[in-house]
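Participant: What follows is a protein structure lacking sequence information:
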C-alpha cells in the first residue's frame, strides 16, 4: 500500500556532535547511513508509513521536477533505523547521509546548517551575531528553535503562569481554612481559656500558646507538602501515565511527548516555604489575639 506523507528530510553524518538522535536510536545507528541508500525514520513517522527496518520507502523531491517532462525526482531508500526523541520530531523527521542529501537536494537551492548553543534561551541572539559576521557571504536566513517551536514553548510558559496563580490561590485558601479551624478551636475552648486566665495566665501567654499551635501545624504541613511535592515532581511522568491508564486518556500527546520533564529548584522551594510560613504567622495573629483578649468574667458568667 502507498502511504504518502510530507516529511522533513535532513542530511547528517555519524561524526555530528550537535544531534541528540544518536543517543536515542531504538534500532540501528547513524553508521548505517554510510552503507548506501539507507534512511532513518522517527518512530511515529515509521508507524504512520507502516514500515520498519529492511522496508523500502520512496522520497519524492517535487522541487527537482524534470523541466521537460514535469516528473519529480524519486529515489528509493531502505529503512535502516528508527529513533525516538520523545517529541514531534518523531512524527516528521527522516535522516539520510549528508553526501546523499546534497545529491538529492541540489546545493544551489540553498543549504541548511544547524548550530547547537549552550544556552537555548540565547539562540536567537547568537544567530544574529553569527549573521553579522557572515554578512558578506551572501543571503543567510536565520531560524531559531523558538521561531520553529515557539508556539508550544509560549503555551507551556502561559500554563506555568496559570498553574503558579492557581497554586497561590490554593495556598491562600489552605491558610484561611487553617485559621478558621483555629478560630473554631478557640470558640469551643473558651471555658478552658477563661480558666487559664483566672489561674494567672497573661494575655501574652495565651497568645503565645495559640501561636505555638499555629507554628507546629504550619511546620508539619510545610514538611509534608515538601515531601509529597518532591516525590510528585520527581515521578510526574509515571504519575501522568498512571492517570492516563486509569481514566483512559492521553495526557502527553498534546505536547508530542512521551515523558514530562521536570526540574526541582530548591531555591524556589525555599522561597515558597518562607512566604507560606510568614503569611501563616501573620494571619495567625488574628485568632491568637482573639484568644488572648477573651474576657474570663463574661465567659464564666455565661456558663
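Facilitator: Received it, and whenever you're ready, just let me know what you need. Worth saying up front: this structure is predicted, and the values here are computed from it rather than measured. Residues are numbered from 1 along each chain as shown.
Participant: use CA for all of it now, contacts and neighbours both
Facilitator: Fine.
Participant: Tell me where the protein has strands.
Facilitator: 8-12, 25-27, 38-42, 56-61, 73-83, 93-97 (DSSP state E).
Participant: now, of those strands, which is deepest in the fold?
Facilitator: strand 38-42 (a mean of 27; mean count of other Cα atoms under 10 Å).
Participant: Summarise which helices and strands that one is packed against.
Facilitator: strand 73-83, helix 89-92, strand 93-97 (3 or more Cα pairs under 8 Å, 6 or more residues apart in numbering; DSSP states H and E).
Participant: ok, 10 Å please
Facilitator: strand 8-12, strand 25-27, helix 43-49, strand 56-61, strand 73-83, helix 89-92, strand 93-97 (3 or more Cα pairs under 10 Å, 6 or more residues apart in numbering; DSSP states H and E).
Participant: which outside residues touch the fourth one?
Facilitator: Translated: strand 56-61. 2-7, 9, 37-39, 49, 51, 71-80, 104-105 (Cα atoms under 10 Å, 6 or more residues apart in numbering).
Participant: Can you point out the buried residues in stretch 169-187?
Facilitator: Buried residues in stretch 169-187, counted by 16 or more other Cα atoms under 10 Å: 171, 175, 178-179, 182-183, 186.
Participant: I'd like the distance from that stretch to the chain centre, please.
Facilitator: On the basis of Cα atoms, centre = their mean, to the nearest Å, stretch 169-187 sits 32 Å off its chain's mean C-alpha point.
Participant: take a look at this one as well, against the first:
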C-alpha cells in the first residue's frame, strides 16, 4: 500500500532504536513524561472542579444568592415574593429577616447570624432542609420560638435537639438595675450539617418570631432569590430592585463570598500552570532525543537527499517522529487521567471504609469530589500536542539543512 515517504520513514525511525539505546531510552522517557503529565493534569483539575462544585452547592446553597431588601419592614411580603418569581432567571423566592447576636448555653458563647424564614418557601431557595441531621424546618412555627442551628455550633455549645439556648441581642435595654442586653430563650427544634463554615455561624427561626425580636410589625426585611445563573446575580437583583419603589436595594453573593471563589479559581489556574511544567519537560526530552537522532542519522539523511528527497520531506520525517512520541504519550495519558478522575472518588471512599482511615476529615466533605470536564481534557490534549510539535521544529529544520556531500565525506 502506498505511504508518503515522510510518514513511512518517520514511523520507522520511531520504531527502530537498536543502533542507539540511549536515544531509545530518551524517547521512551519523553513518552512516559507526556503520559504522566497529561494524566496528572486531568486528575488534579477534575478534583479541583469537584471541590469548586461542592463549595458552590453547599455555600451558595445556604447563603443568599441574591437578595432585595427594604429599609423598612415589608408587611405584604407575599406580593414581593410573587413579583420576584415573575422575574427572568429567578427560579425561587422566599422572605427573610436577619438578626445578629450571640447564642449562650452552659457557659459557652458563639456568634450567630439568624434568619427569620417561612419554612415552606425557604425550601425553594436553600438546601438546609436536605442536610437536617435532627428535626425539621417545619418545626419553626410562629410564636413557638424554636431555632435550628448547625451541628458545629451545637457541638461547641454542648446542645442537642430539645435543649434550651439563650439568644443575646446587641441592643441594650434600660431597667431599674441599669442598662442590660436584650435576650430571649429558644428551644432547639432542629440541627443541620452541610460540612462548611455555615455549620458554626448560621441559625433559623420563624419569620414573625424574628420580627418580634426586633420589635417590628409582622413582616419581612426582604426576599431571597434563587437564580438559574449565579454569575448574573448582580444584574438580575439590581434590575428587580429598580422595578420596586424607592427604599429597596439589592445585594448578591459576590459581595460576601466572591473573594473565596476568586481565590479558588486562581489556585486552580496556578496549579494547572505548575503541573504543565511536567509536559514541558517531556517536550524538551523530545527536542533532545530528536537532536540526537538527527546527529545519528546524518548518513541516512544524506542518502535520502541523493535519492531525491527534498528538504521539506526531511523536515516532515522528523516532525512525524516527534509527533508520534507526543501523540502516544498524550492519548495514553488522557485515557489514564480520565480513568483516574472517574474512579478516584469511589476508590478513596472504599479505602476509607475498608481500612477505617480518616483521610478526608480535614475537608468540608467526607469524600474526595471529582468532576471531569471535557473542555479541560480537550485543552490539555491540545496543549500537549502543540508542545510536542513545537519541540520538533528546530531538529527537523536542522536535519533539512544537512548537505549530502559533507555528511558522506567520511562514510
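Facilitator: Perfect, thanks for sending it. In this text, all values refer to a predicted model and were calculated from it rather than measured experimentally.
Participant: What would you report as the TM-score here?
Facilitator: After superposition, the two chains reach a TM-score of 0.78 (TM-score structural alignment, normalised by the length of structure 1), with 295 aligned residues with a Cα RMSD of 3.8 Å.
Participant: Dump the strands of structure 1 to JSON lines, plus distance to residue 190 of structure 1.
Facilitator: Output for the strands of structure 1, formatted as JSON lines (distance: least, Cα to Cα, whole Å):
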{"stretch": "strand 8-12", "distance to residue 190 of structure 1": "74"}
{"stretch": "strand 25-27", "distance to residue 190 of structure 1": "69"}
{"stretch": "strand 38-42", "distance to residue 190 of structure 1": "70"}
{"stretch": "strand 56-61", "distance to residue 190 of structure 1": "82"}
{"stretch": "strand 73-83", "distance to residue 190 of structure 1": "69"}
{"stretch": "strand 93-97", "distance to residue 190 of structure 1": "72"}
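Participant: now the helices for the stretch 1-150 of structure 2?
Facilitator: 5-15, 21-62, 77-85, 119-122 (DSSP state H, counting those that start in this stretch).
Participant: Which of those sits closest to residue 361 of structure 2?
Facilitator: Distance to residue 361 of structure 2, taken as Cα to Cα, is lowest for helix 21-62 among the helices of the stretch 1-150 of structure 2, at 14.3 Å.
Participant: What is that closest one packed up against?
Facilitator: Looks like helix 21-62 of structure 2 contacts helix 5-15, helix 258-296, helix 311-355, helix 374-400 (3+ Cα pairs under 10 Å, 6+ apart).
Participant: what about the second one, how far off from structure 1?
Facilitator: The one in question is helix 258-296 of structure 2. Once fitted to structure 1, helix 258-296 of structure 2 is off its aligned match by 3.1 Å on average (mean Cα distance after the TM-score superposition for structure 1).
Participant: between that helix and helix 374-400, how many degrees?
Facilitator: 30 degrees (axes from the mean of the first three to the mean of the last three Cα atoms, to 10 degrees).
Participant: Give the other helices and strands that helix 258-296 of structure 2 contacts.
Facilitator: Short answer (3+ Cα pairs under 10 Å, 6+ apart): helix 258-296 of structure 2 packs on helix 21-62, helix 298-306, helix 311-355, helix 374-400.
Participant: Show me what the second one is packed up against.
Facilitator: Same thing as helix 298-306 of structure 2. Taking 3+ Cα pairs under 10 Å, 6+ apart as the contact cut, helix 298-306 of structure 2 packs with helix 258-296, helix 311-355, helix 374-400, helix 404-407.
Participant: In TSV: those, plus distance to residue 33 of structure 2.
Facilitator: Below are those laid out as TSV (distance: least, Cα to Cα, whole Å):
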stretch	distance to residue 33 of structure 2
helix 258-296	5
helix 311-355	7
helix 374-400	11
helix 404-407	33
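Participant: of these, which approaches residue 6 of structure 2 most closely?
Facilitator: Nearest to residue 6 of structure 2, of those and by Cα to Cα, is helix 311-355 at 4.4 Å.
Participant: what's the closest of the helices and strands packed on helix 258-296 of structure 2 to residue 251 of structure 2?
Facilitator: So among these, helix 21-62 is nearest, using Cα to Cα, at 13.7 Å.
Participant: The buried residues of stretch 169-187 of structure 1: which two are farthest apart?
Facilitator: 171 and 186 (22.7 Å).
Participant: which residues touch the nearest residue to residue 68 of structure 2 once chain neighbours are set aside?
Facilitator: Leaving out its chain neighbours, the residue that sits closest to residue 68 of structure 2 by Cα to Cα, 6 or more residues apart in numbering is residue 250, at 4.4 Å. Neighbouring residues of residue 250 of structure 2 by Cα under 10 Å, 6+ apart: 66-70, 222-224, 233-242.
Participant: I appreciate the help and will end here.
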